[in-house]
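Colleague: Next comes the sequence, and after it the predicted model I'd like to discuss.
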Amino acid sequence: MTGLPFWTGQIIYDVLVSLILLQFGALGVVAARIPHFFARLLSAVFYGRERVFLVRMPRYIGRRLFVLIGRIQSMLLLSISCYLVLDDEGQLMTLGLWESLFFLALLFLFFCFFFWLWRLFYALWGYLFSDYDTRRLWRGSYTLLEWLWGIALFPVAVIYLYAPQLSWFMYLLPVIFVLWRLIIIIKTLRPLPVKKIGFFHVSLYLCAHEILPLVYMMALLEWSVNNKEIMAIWQ
């Protein structure tokens, strides 16, 4: 901590740095527990070796703990990145320290709920169109993709924190998000020809599980930030 007055904006940024370092420490613990973690993660995601990774993982770390750390990491770094974007746009300049922390916590809870709901839609779709083994493997694959997405958010959060003046970096977050969802779509649609699922189901899947949730999320965030009555609550 620098000890500078809050009106400089330093204290809240010190808190964000501390949260990023805390998440980086958790990543280091997981990487230390699982030998060759990053190489194995990339191999599992891009070479279809998810089953091998998931079978061997419990030797080094509990499955639930692994899932929990990955999700907290991705959601917290996403919240920090969005906070920094909004702050750079001047939307949060009037907030004090505790209001800023409260807003960051609400962002975190919002993203946790939103992506939980997204996973619930996937579970329902999988229950209707796939067997148990396929659903189980998909859940494990999604967990690994969440980890990959969370790791990719580390440089995004750091760049937004220390180089907000470089406006073209603002596209990093949406680009990485779109790439993450494209990988999920490809992995999810891969077994469809085997299951003889037609174009209608694919279109329904894309609209219901990829396009509409994203549209609703962006609309809700924009409405919340631009709504004067809601912003008055933070003040």
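Modeller: Now that the structure is in, tell me what you want to look at. Numbers count the residues shown, from 1 in each chain.

Colleague: C-alpha only now, for contacts and for neighbours.
Modeller: OK.

Colleague: Just the residues contacting the host helix or strand of residue 181, thanks.
Modeller: Using DSSP states H and E, residue 181 maps to helix 172-189. Helix 172-189 is touched from outside by 81, 138, 142, 145, 149, 152-153, 156, 202, 210, with contacts defined as CA atoms under 8 Å, 6 or more residues apart in numbering.

Colleague: Okay, buried residues for it please.
Modeller: The neighbour-count check on helix 172-189 (16 or more other CA atoms under 10 Å) flags 172-173, 180, 184, 187-188 as buried.

Colleague: Can you lay out those as JSON lines showing distance to residue 88?
Modeller: Below are the buried residues of helix 172-189 laid out as JSON lines (distance: CA to CA, whole Å):
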{"residue": "172", "distance to residue 88": "15"}
{"residue": "173", "distance to residue 88": "14"}
{"residue": "180", "distance to residue 88": "25"}
{"residue": "184", "distance to residue 88": "30"}
{"residue": "187", "distance to residue 88": "35"}
{"residue": "188", "distance to residue 88": "36"}
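
Colleague: tell me which of those is nearest to residue 104?
Modeller: Proximity of the buried residues of helix 172-189 to residue 104 (CA to CA) peaks at residue 173, which lies at 17.1 Å.

Colleague: how much space between that closest one and residue 60?
Modeller: 31 Å (CA to CA, to the nearest Å).

Colleague: alright, now check it against this:
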Amino acid sequence: MFWQEQALRDTLFIVAVIGWGLLITLLVMAPGLVGFALNAYRYHRSESINLYLARFIPPALFNLLIDLSRYLLLAVILIGGGVSYGLVPATLTDKPLAIAVGGLVGGLLVLSLLRRLSFALWSYIFMDKRASNLLSEDYRTLAALKAVLFIPLTFLALSSATAVFALYGLVVLMLLTIVLRIWQTFSRLGRSYADYVYIFLYLCTHELLPWAYLALVVFLRRGALF
């Protein structure tokens, strides 16, 4: 059992190296991006991150590759932590593990696309174009920062002794991300009573309902298993 689990974690290490390498390459290709984005985000400035990125790499390609690297690292965290919790069998061989990683990453990319379409719909209904563009760039900044913060979590997930802490860290990071997204939405849009009504409706439909759906699916799955 030990050697089987070690073989699985060795394979996860290869996946993690691919994710790390892709992320570091993107950050090197756009020097100064992190400082530029944090400065704009912290002081609510309107500099376009997309215009900055366009000097080095097409923004759409950058966002896609950031998502790919982030989801590769997330797959390592979820599978590594799942093995420690007994939710994922440690006997996964190379082919089933590759299918699991590929399916998880592919599914997350599809969900990311659906989330962007949802954001486009609700921002069209509730926001003006400038606010929508600013929020979109804020969210992309958070996505890139999450990818960077996934790096230490993957180190934890690759060891059977610390993989559980990677899951705890992931939960904390996701909760902080939700709080930051809600705070940034209020910062960008909150100006009048009508704005706050729109913000409430937008947050309920775009930020909170997806998590409610996910909780419902998990609850139904647990009921089906037991």
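Modeller: Yes, it's here. Model, not experiment: these values are computed from the prediction.

Colleague: Narrow the contacts of helix 172-189 of structure 1 to those that are buried.
Modeller: The neighbour-count test (16+ other CA under 10 Å) marks 81, 138, 142, 145, 149, 152-153, 156, 210 as buried among these.

Colleague: continuing past the host helix or strand of residue 96 of structure 2, what's the next helix or strand?
Modeller: If you go by DSSP H and E, residue 96 of structure 2 is part of helix 94-126. The element immediately downstream of helix 94-126 of structure 2 (helix or strand, assigned by DSSP H and E) is helix 129-157.

Colleague: Mind reading off the mean deviation between that following helix and structure 1?
Modeller: Once fitted to structure 1, helix 129-157 of structure 2 is off its aligned match by 1.7 Å on average (mean CA distance after the TM-score superposition for structure 1).

Colleague: ok, and the closest non-adjacent residue to residue 50 of structure 2?
Modeller: Distances taken as CA to CA, 6 or more residues apart in numbering place residue 59 nearest to residue 50 of structure 2, at 5.7 Å, with adjacent residues excluded.

Colleague: residue closest to the middle of structure 2?
Modeller: Against the mean C-alpha coordinate of structure 2, by CA atoms, centre = their mean, the closest residue is residue 143 at 5.4 Å.

Colleague: Just tell me what that residue corresponds to in structure 1.
Modeller: Under the alignment (TM-score structural alignment), residue 143 of structure 2 pairs with residue 146 in structure 1.

Colleague: Over to residue 112 of structure 2?
Modeller: Superposed on structure 1 with TM-score structural alignment, residue 112 of structure 2 falls opposite residue 115.

Colleague: got it, and residue 23 of structure 2?
Modeller: For residue 23 of structure 2, the aligned residue in structure 1 is residue 27 (criterion: TM-score structural alignment).

Colleague: That match - how many residues pack around it?
Modeller: 18 (other CA atoms under 10 Å).

Colleague: Also the one 5 residues further on?
Modeller: For residue 32 of structure 1, the tally of surrounding residues (other CA under 10 Å) stands at 12.

Colleague: following the strand or helix carrying it, which helix or strand shows up next?
Modeller: Residue 32 of structure 1 is part of helix 10-33 when elements are defined by DSSP H and E. Sequence order places helix 37-46 as the next helix or strand after helix 10-33 of structure 1, per DSSP H and E.

Colleague: Read off where that following helix ends up in structure 2.
Modeller: Taking TM-score structural alignment, helix 37-46 of structure 1 hits residues 33-42 over in structure 2.

Colleague: Now do that stretch: distance to the chain's middle.
Modeller: From the chain centre to the centre of stretch 33-42 of structure 2 is a distance of 18 Å (CA atoms, centre = their mean, to the nearest Å).

Colleague: and if you look at stretch 111-121 of structure 1?
Modeller: Chain-centre distance of stretch 111-121 of structure 1: 11 Å, with CA atoms, centre = their mean.

Colleague: average distance between that stretch and structure 2?
Modeller: Per aligned residue, stretch 111-121 of structure 1 averages 2.3 Å (mean CA distance after the TM-score superposition for structure 1).

Colleague: wait, what's in contact with residue 76 of structure 2?
Modeller: Residue 76 of structure 2 touches 12-13, 15-16, 101, 154, 157-158, counting by CA under 8 Å, 6+ apart.

Colleague: nope, residue 188 of structure 2 is what I meant
Modeller: By CA under 8 Å, 6+ apart, the contact set of residue 188 of structure 2 is 44, 131, 134-135.

Colleague: returning to that earlier point: measure the match of residue 112 of structure 2 to residue 11 of structure 1 for me?
Modeller: 30 Å.

Colleague: Which residue of structure 1 is paired with residue 157 of structure 2 in the alignment?
Modeller: In structure 1, residue 157 of structure 2 lands on residue 160 (TM-score structural alignment).

Colleague: Please report the distance of that match from residue 94 of structure 1.
Modeller: 20 Å.

Colleague: the more surrounded of those two?
Modeller: More crowded of residue 160 of structure 1 and residue 94, by other CA under 10 Å: residue 160, with 23 against 15.

Colleague: what about the spatially closest residue to the more buried one that is not a sequence neighbour, distance to residue 153 of structure 1?
Modeller: With CA to CA, 6+ apart as the criterion, residue 160 of structure 1 has its nearest non-adjacent residue at 6.2 Å, and that residue is residue 84. Separation of residue 84 of structure 1 from residue 153 of structure 1 (CA to CA) stands at 13 Å.

Colleague: if we can go back for a sec, which among the buried residues of helix 172-189 of structure 1 gets closest to residue 223 of structure 1?
Modeller: The closest of the buried residues of helix 172-189 of structure 1, once distances to residue 223 of structure 1 are taken by CA to CA, is residue 173, at 19.8 Å.
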